[in-house]
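Enquirer: fold the following for me, if possible:
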Amino acid sequence: MKAYFVGVDESRCKAFNALGEPRGHAEFLVAHHLNVGQGPTSRRMTPGFAAAEPKRLRLGGAPLVRTGRTRRMPDLVREGRLFRVVGFAASHRQLLLRSDALAVDATDTRVEVYFGHVELMLLKPIYEKGIHVRRATGAEFAVLQERHDLPAEDAAFTWMIEPDGDSFVVSGDPSWREAAREFEDPSLFDFSQPWPPDFPVEHGTVG
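Expert: Modelled structure (predicted):
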């Protein structure tokens, strides 16, 4: 597993430090792999969450779903809100990005994006304008393949992070969760907590 990080200027560094959690990092337990499908070195499918009949709820004026069903979609677009890297567990090859509710972004939910079976990543610590997670196009993968000596079979497991940019992750299918949570609340991917939770949550898998 290899990792690359990109330097940021002083203003972005200060913004990142200002978001530091005064009580320490939110708990991110990595004792179990999330069942999100194939990974670049684990080719078989793993079972998803058991399906349940969704119940529509309204929270903060926006509909959220309390459900056991994971929605699969070709991409995840969350623009206009700040995301940051909040956790990486090298021993379990797990990466977590998070966007907390911020008044400046006019957001009232937390969004977390999880990558399992990580083989390679090129990341910024902060994405100020949001993210667009999707599988790399043929042209994008060709560039990354030449730069990083990627095997051809990794094309199906290479995920771009930004609408325009070089950030990417080679991993299993990304999974995301969104809910109204306080800043100090545990991660939505805290695997010690019951799932589905007892609060409204949207969730899905990209791939």
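
Enquirer: from now on I want contacts and neighbour counts done on CA atoms only, so please keep to that.
Expert: Will do.

Enquirer: can you pull up the most central residue in the protein?
Expert: Nearest to the geometric centre of the chain sits Val113, at 1.6 Å (CA atoms, centre = their mean).

Enquirer: so which helix or strand takes in that one?
Expert: Assigned by DSSP states H and E, Val113 belongs to strand 110-115.

Enquirer: structure for this one too, so we can compare:
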Amino acid sequence: MIDRYAAAVFAAPDRLFQVMRTSRTRTQLWLQSDASPSSGIPLRIEVHFDSVQYVCLPFVIRGLTLRAATAAEQERLGAAHGLELADDAGVYLLSEQHDWFVVSGVPQWAEARLAYNDGPVFWDYAGDEDVVASIGTLQ
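Expert: Next up is the predicted model:
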């Protein structure tokens, strides 16, 4: 059975994430942190953003803390990047130490028994209980 849940914050502070895929239209973005069984990390973590409008992040992130931006953070980031963000814009921060963020629909993440080159969870394996351990989204 796949554990499905919602949380205010998703944190993976000891993991290395990389931008792994974007859709051809660049409206979808996937971040991936690979499993490393020899290091005690048995599952790959994948974070998926849909309806992407703006991205401000490096290609590699050490440690991820995913949460919705507060109204003050959203206003500050919008001004700093020349963005006119609606009050209901989905602005999601990726780090506690940096101003890395994505403007998109509500992100999802999954923990799965997948190798580096396997396809994305949300396209290829979303309902496969033998592969996917959990799927979460922000509240």
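
Enquirer: one step back: give me the mean deviation of the strand holding Val113 of the first structure from the second structure.
Expert: In this overlay with the second structure, the average offset of strand 110-115 of the first structure from its partner residues is 0.2 Å by mean CA distance after the TM-score superposition for the first structure.

Enquirer: which one in the first structure is aligned with Thr22 of the second structure?
Expert: Alignment note (TM-score structural alignment): Thr22 of the second structure maps to Phe88 of the first structure.

Enquirer: what do you get for Ser36 of the second structure?
Expert: Aligning on TM-score structural alignment places Ser36 of the second structure opposite Leu102 in the first structure.

Enquirer: so what's its match closest to, chain neighbours aside?
Expert: Residue nearest to Leu102 of the first structure in three dimensions, not counting chain neighbours: Asp108, with 6.9 Å by CA to CA, 6 or more residues apart in numbering.

Enquirer: centre of the chain to stretch 78-96 of the second structure, how far?
Expert: In terms of CA atoms, centre = their mean, to the nearest Å, the centre of stretch 78-96 of the second structure is set 16 Å apart from its chain centre.

Enquirer: longest strand of the second structure?
Expert: Longest among the strand segments of the second structure by residue count, using DSSP state E, is strand 9-22.

Enquirer: contacting residues around it?
Expert: Applying CA atoms under 8 Å, 6 or more residues apart in numbering, the external contacts of strand 9-22 of the second structure come out as 28-34, 59-68, 138.

Enquirer: buried ones only from the residues you listed, please, as a ChimeraX command.
Expert: With 16 or more other CA atoms under 10 Å as the criterion, this ChimeraX line picks the buried residues out of those:
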select :28,29,30,31,32,33,34,61,63,64,66,67,68,138
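
Enquirer: packing partners for whichever helix or strand comes after the strand holding Val113 of the first structure?
Expert: Counting by DSSP H and E, the next helix or strand C-terminal to strand 110-115 of the first structure is strand 120-123. With contacts defined as 3 or more CA pairs under 8 Å, 6 or more residues apart in numbering; DSSP states H and E, strand 120-123 of the first structure has these neighbours: strand 2-5, strand 168-170.

Enquirer: just these: most buried one?
Expert: With neighbours defined as mean count of other CA atoms under 10 Å, these peak in mean count at strand 168-170, which reaches a mean of 25.

Enquirer: where in the second structure does the following helix or strand past that strand fall?
Expert: Following strand 168-170 of the first structure in sequence order, the next helix or strand is strand 175-179 (DSSP H and E). Alignment of strand 175-179 of the first structure against the second structure: residues 108-112, by TM-score structural alignment.

Enquirer: how about the nearest residue to Asp34 of the second structure, chain neighbours excluded?
Expert: Closest residue in space to Asp34 of the second structure, ignoring its immediate chain neighbours: Arg44 at 4.5 Å, by CA to CA, 6+ apart.

Enquirer: for Thr65 of the second structure, same thing?
Expert: Nearest to Thr65 of the second structure is Ala11, by CA to CA, 6+ apart, at 4.3 Å.

Enquirer: look up how far Leu95 of the first structure lies from the match of Ser36 of the second structure.
Expert: Using CA to CA, to the nearest Å, Leu102 of the first structure is found at 22 Å from Leu95 of the first structure.

Enquirer: next: Ala106 of the first structure.
Expert: 26 Å.

Enquirer: kindly report the same for Val143 of the first structure.
Expert: For Val143 of the first structure, the distance to Leu95 of the first structure - CA to CA - is 23 Å.

Enquirer: what angle separates the helix or strand that contains Arg58 of the first structure from strand 175-179?
Expert: Assessed by DSSP H and E, Arg58 of the first structure sits inside strand 55-59. Counting by axes from the mean of the first three to the mean of the last three CA atoms, to 10 degrees, strand 55-59 of the first structure lies at 60 degrees to strand 175-179.
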